[in-house]
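Provided below for reference: sequence and predicted model.
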Amino acid sequence: MSRSDYSWIYPSQTNDGNEAGSLSAYRRLYHGIRAAILDGRLHPGERLPASRDLAKSLGISRNTVVTSFDLLTSEGYLETRVGAGSFVAGSLPDRDMHADPDRKSPTSKTASDRPLRLSQSVKRMLEYQRRFPRFRVARPFNPATPDLDGFPFDLWARLLRRSWRAPDIDLTIPDDPLGLPLLRGEIAKWLRQSRGVNCHADQVMVVSGAQQALDLIARALVDPGDIIATEDPGYEGIRGVLASSGAMVHPIPVDTEGLCVDGLSQTRSPARIVVTTPSRNYPLGTTLSLARRLSLLQWATSNDAWIVEDDYDSEYRYDGPPLSSLQGLDSDNRVIYVGTFSRVMFPGIRLGYLVLPPTLIPAFRGMRGFADGVPAPTAQAALGTFFAEGHFGSHVRKMRLRYGERRAHLKSLISETAGDILSVMPSDGGLHLCARLIAGHDDITLQEKMVKAGLDCRALSSYYHDKSPENRENLPQGLVLGFAGWKKNALSESFGELIEIINRSN
């Protein structure tokens, strides 16, 4: 290489734009030589200067040059020839992939120029991606926000530390894809006592949340072209994860008695799975009546179908004890029960569970090994102890009283100050209220205005399956108002802002 100045090979910046000064000297030289090789300034077979000469030219130590050359040689960028020195490798198949974009030829394309090829699975999923705004800090009236101030995080931290003081084999080398035995046993006990679920620990699978539970169910039980029936309105995230399997998502209307079971007979073929929220539809809050529960179970047996019972926040019922589960009525093992701790505790815990019919346990155990193996055990161990020492039940009872007061406060705000604008729909629990708009307002337009004002309010019509422009006028207009995460004075202040926005929209 007949060059007298090698300063260009010891850059002030790396080829990704980062300051080279933050790198060690040998890494800085390494990045400079590699970039020169990949963008063509150093050619295959070209000889590099001797390490002593290059060190003197750049004003760095010879050891720095030798270390850089060794690393480049081990990665295949350089070749060493005994007695001759170091040369640029003759074959570098990834040259064009890593070329400096500022030096590319006029006909070359960057990754952003090339058409992106996504799988059909992802394309189907993205059709249902949530369109709600995202605030970095939870704002009124987000319907999924619990009261984080009410959770005993100091206690939780102590339980996490205790788990690691003398960890047992299940924690250090977890090998059961279903989850830690302690937690599964406590979940089964809680569900039997509080929800009337007919289960034992061997049927419980710990997952990272309800979304993963649905993903596993779809992988195990659904083939492309199968029909999955979902509630309409319903949580859009459910439709997205199920649609990725290639299934046809078919909406079934919900009325004052819950899912309209008769609608299941209107599909071109029997649905493979029905996903329902019998304790409380999201977002309407309606409960599936006993007559329809029995009818749905009979339908599943007659059509060799599965029922997924999504029980997302049944701990919070204010007009009596929690309702018994649909699974508890199932005598034919057709119901897969899904629950989550994100709302009853805090969203970041990322833990939920499945209660599987016995016949599905081997398949789900094996499949989980190919998904994410074994769920992370640390939080599981702490949660198992949180249950076993009675903290979970105590927390639920405390928060049920607190949320009940906030719910009553929001209902009184609506009836006393906005009775001519909003009408609260009947519901006996949950972390939100659903209120119909009495006047002729467009809830999507109102949601956009409220977001600009810093209110995380949800439009009722956005939860319906068919949101096409031609169907917009047929959809109920309303607001979904979460109350759990804010004190009464914050609810009063935010509700006043909400009403002002609605009045200005007239």
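Done, it's in.

from here on, contacts and neighbour counts on C-alpha atoms
Noted.

Name the nearest residue to P181, ignoring sequence neighbours.
A201 (7.4 Å; CA to CA, 6 or more residues apart in numbering).

Mind listing what's buried along stretch 117-128?
S121, R124, M125, Y128 (16 or more other CA atoms under 10 Å).

Now secondary structure and distance to V82 too, for those, in a markdown table please.
Formatted as a markdown table, the buried residues of stretch 117-128 follow (DSSP: H, G, I helix; E, B strand; the rest coil; distance: CA to CA, whole Å):
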| residue | secondary structure | distance to V82 |
| --- | --- | --- |
| S121 | helix | 54 |
| R124 | helix | 58 |
| M125 | helix | 57 |
| Y128 | coil | 61 |
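
isn't R343 right up against P146?
Yes - R343 is within contact range of P146, at 5.8 Å (criterion: CA atoms under 8 Å).

Pick out whichever of those two has more residues nearby.
P146 (24 against 21; other CA atoms under 10 Å).

That one against H432, yeah?
No - if you go by CA under 8 Å, P146 and H432 don't touch, sitting 10.2 Å apart.

Assumed P11 was part of a helix.
No - counting by DSSP: H, G, I helix; E, B strand; the rest coil, P11 is not found in a helix; it is coil.

Surely it and A20 touch.
Yes - P11 lies in contact with A20 (CA under 8 Å); the separation is 6.8 Å.

what's the overlap in contacts for these two?
The contact sets of P11 and A20 overlap at R28 (CA atoms under 8 Å, 6 or more residues apart in numbering).

so S423, which of the three states?
S423 ends up strand, using three-state DSSP.

which ones are touching R350?
Listed by CA under 8 Å, 6+ apart, the contact set of R350 reads S208, G209, F341, S342.

Which one of those residues is nearest to G85?
Nearest to G85, judged by CA to CA, of the contacts of R350 is S208 at 54.8 Å.

Okay, one more to line up with it:
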Amino acid sequence: MTTRFELETLKIRINDIEFAALDLHQRIQRALRGLILEGALAGGIKLPASRALATSLGVARDTVENAYVQLQRDGYILRRKGSGSYVADRLGAELRGTAQRRIRAQAQKRGNPEPGEGLSLRGRTLFDNGGVSDQQAIKAFATGLPETRSFPLQVWERLQRQALKEHRGNVLLHGDPQGSEALRKAIATYLNLERGAKVAPEQVLVLSSTRQALFLCAQMLVDAGKPILMENPGYFGAKKAFEAAQARIAPIDVDAHGIRTDLLRADRSGASCLYLTPSHQYPTGATLSLERRLELIHWAAENGKWIIEDDYDSEFHYDGLPTACVQGLDPNRRTLYIGTFSKTLFPGLRIGYMVLPPELVAPFSAARSIIDGHTPQTLQLTLARFMGDGHYNAHVRAMRKLYAGRRACLLEAIGTHLAGIVTALRPPGGLQIPCVLEPGWSEQQTQRLAARAGIQLPGLSRLYAGEYKQQGWLLGYSSLTTSEIEAAIRQLAKALK
């Protein structure tokens, strides 16, 4: 070993936790590379022979030899037969020596970079607005999380094996950006029979999520900085997706019958699109009346507006039959319909879809091909079989019955244990219940007390635009058993009282 070769430093680097998952020869190679780039091993310096370094490190010679071979391939060292191995002298001063020390000194002077430093204006805006935190575990009172513990996984796995056997290597290739024809046919059949829609398979675009659909709508239909109309209160995920596309939110108030069409007619914002959740308004649970649906359709046609209908959980309607979707009532083809399997099946599936007016199918499919290409073919083909064999409808019916019982349990528990603190509304369907706090209680106060007991209370106020923000909670119940609901409400009542 030469006096300039830092053996002890090399040993420390090799054992660094950063390299723990690497093979030994990779760790030696990475450690030597770091010393070269930092200038600790200057250009032209002779490295120890592989046998000598192996002895010093207590490893096999082949291990060091493999590290040297990789360093030579990457251009960090030169190996001369009969002479030895040398640090390459052509790496450039900018990678080592005084220049590298100067860069480190400047970095220390600036201090640690702030989160988001160096972003574009668009990137900074997205970061400052925050992301969307999806619940990744079953706990009270997560919203929009379906029952997953009783999902028929064995049936799903069997159908997946069948799909793989039938299509073999084709599923390993790129898929159609618009989606598998088999799945598009299954979706169209389901919507026409169950939701009163008017859909041809050619109008269906298979996507990864509702938020991707909303992002596409904003990108394709709204210019940057221009407004898009949205219910107030409304779905925060939609707000984030629109903001990500640099659209500006123009809120329209809702009441007990859904979005107020009188405010739509009076709107002068210049927005070209309206996003709404007519079957179960998010978060109030109101169902848009038939009269207002027809007014909405007439307004869109008369003013050349697009309607973005998010039908996120209409399958779960407990008080009577669900109302037919707006898309099926719209003869003017101004409605873009969005659906998802995250609520009816499981969120890890990552499959949603849009039903588009015919003239928008090609543009939206092209845009989707740029974003992420296509949805995994194996999942699409498995889902198509799951729907075609009747398992999907059977599962939805079972979950509808299950959720109705869990909703009744939550309503009863709130009335028994939280009387005088909140009043629970009773939406006709959905997977969560909005609760309005009684005078004298604040949302932040209750959230803070609940957090001490290990309970996270999703707040209502964050879903409102403007100065007025309703104080309350939005309690999800669909992923919890009745005993878990009862225990969580008792625990919450104890924390608050």
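Cool, got the structure. For clarity, every value in this text was computed on a predicted model and none was experimentally measured.

Would you pull the TM-score for this pair?
Overlay of the two chains. TM-score (TM-score structural alignment, normalised by the length of structure 2): 0.90; 495 aligned residues with a CA RMSD of 3.0 Å.

re earlier: tell me, how many residues neighbour the residue nearest to P181 of structure 1?
Neighbours of A201 of structure 1 under the rule other CA under 10 Å: 17.

List the contacts of it.
A201 of structure 1 neighbours (CA under 8 Å, 6+ apart): P181, R184, G185, E186, I187, A188.

Of the residues you listed, just the buried ones, ChimeraX syntax please.
Buried residues among those (16+ other CA under 10 Å), as a ChimeraX selection:
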select :181,184,185,186,187,188
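
Which ones among the contacts of A201 of structure 1 map onto helices?
Counting by DSSP state H, the part of the contacts of A201 of structure 1 found in helices is P181, R184, G185, E186, I187, A188.

closest to L446 of structure 1 among the residues you listed?
Out of those, the member with the shortest distance to L446 of structure 1 (by CA to CA) is I187, at 40.9 Å.

OK, contacts around that closest one?
A201, V204.

Equivalent analysis for L182 of structure 1, please.
With CA under 8 Å, 6+ apart, L182 of structure 1 has these contacts: A381, G384, T385.

before we move on, what about D16 of structure 2?
Going by CA under 8 Å, 6+ apart, D16 of structure 2 touches no other residue.

before we move on, back to that, tabulate the buried residues of stretch 117-128 of structure 1 (JSON lines), appending distance to A99 of structure 1.
Shown next, in JSON lines, are those (distance: CA to CA, whole Å):
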{"residue": "S121", "distance to A99 of structure 1": "32"}
{"residue": "R124", "distance to A99 of structure 1": "34"}
{"residue": "M125", "distance to A99 of structure 1": "34"}
{"residue": "Y128", "distance to A99 of structure 1": "37"}
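
how about the strands in the stretch 151-300 of structure 2?
204-207, 227-232, 248-255, 258-259, 273-276 (DSSP state E, counting those that start in this stretch).

The shortest one vs structure 1, average distance?
What it means is strand 258-259 of structure 2. Once fitted to structure 1, strand 258-259 of structure 2 is off its aligned match by 0.8 Å on average (mean CA distance after the TM-score superposition for structure 1).

ok, and what's touching that strand?
E231, I252, D253, L276, P278, Q281, A286, T287, L288, S289.

Would you check the span in structure 1 matched by it?
Mapping strand 258-259 of structure 2 onto structure 1 (TM-score structural alignment) gives residues 258-259.

re the thing from before, how about the contacts of R350 of structure 1 in TSV, adding distance to D223 of structure 1 and neighbour count?
Shown next, in TSV, are the contacts of R350 of structure 1 (distance: CA to CA, whole Å; neighbours: other CA atoms under 10 Å):
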residue	distance to D223 of structure 1	neighbour count
S208	23	17
G209	23	20
F341	29	20
S342	29	21
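
Between those residues, which sits nearest R52 of structure 1?
If you rank these by distance to R52 of structure 1 using CA to CA, S208 comes first, at 56.1 Å.

ok, and the closest non-adjacent residue to the closest one?
Using CA to CA, 6+ apart, the nearest residue to S208 of structure 1 is L351, at 4.3 Å.

F153 of structure 1 versus the one you found, what's the distance?
16 Å (CA to CA, to the nearest Å).

between these two, who's got more neighbours?
L351 (23 against 13).

distance between the ends of stretch 313-328 of structure 1?
Note: stretch 313-328 of structure 1 ends 17 Å apart using CA to CA.

and that stretch, which stretch of structure 2?
Aligned using TM-score structural alignment, stretch 313-328 of structure 1 spans residues 313-328 in structure 2.

For the matching stretch, which outside residues touch it?
By CA under 8 Å, 6+ apart, stretch 313-328 of structure 2 touches 195-198, 278-280, 293, 297, 309, 311, 333, 335-337, 343-344, 396, 399-400, 403-404, 428-431.

tell me which residues in it are buried?
Here stretch 313-328 of structure 2 shows 313-318, 322-328 as buried, counting by 16+ other CA under 10 Å.

Perfect, I'm done here.
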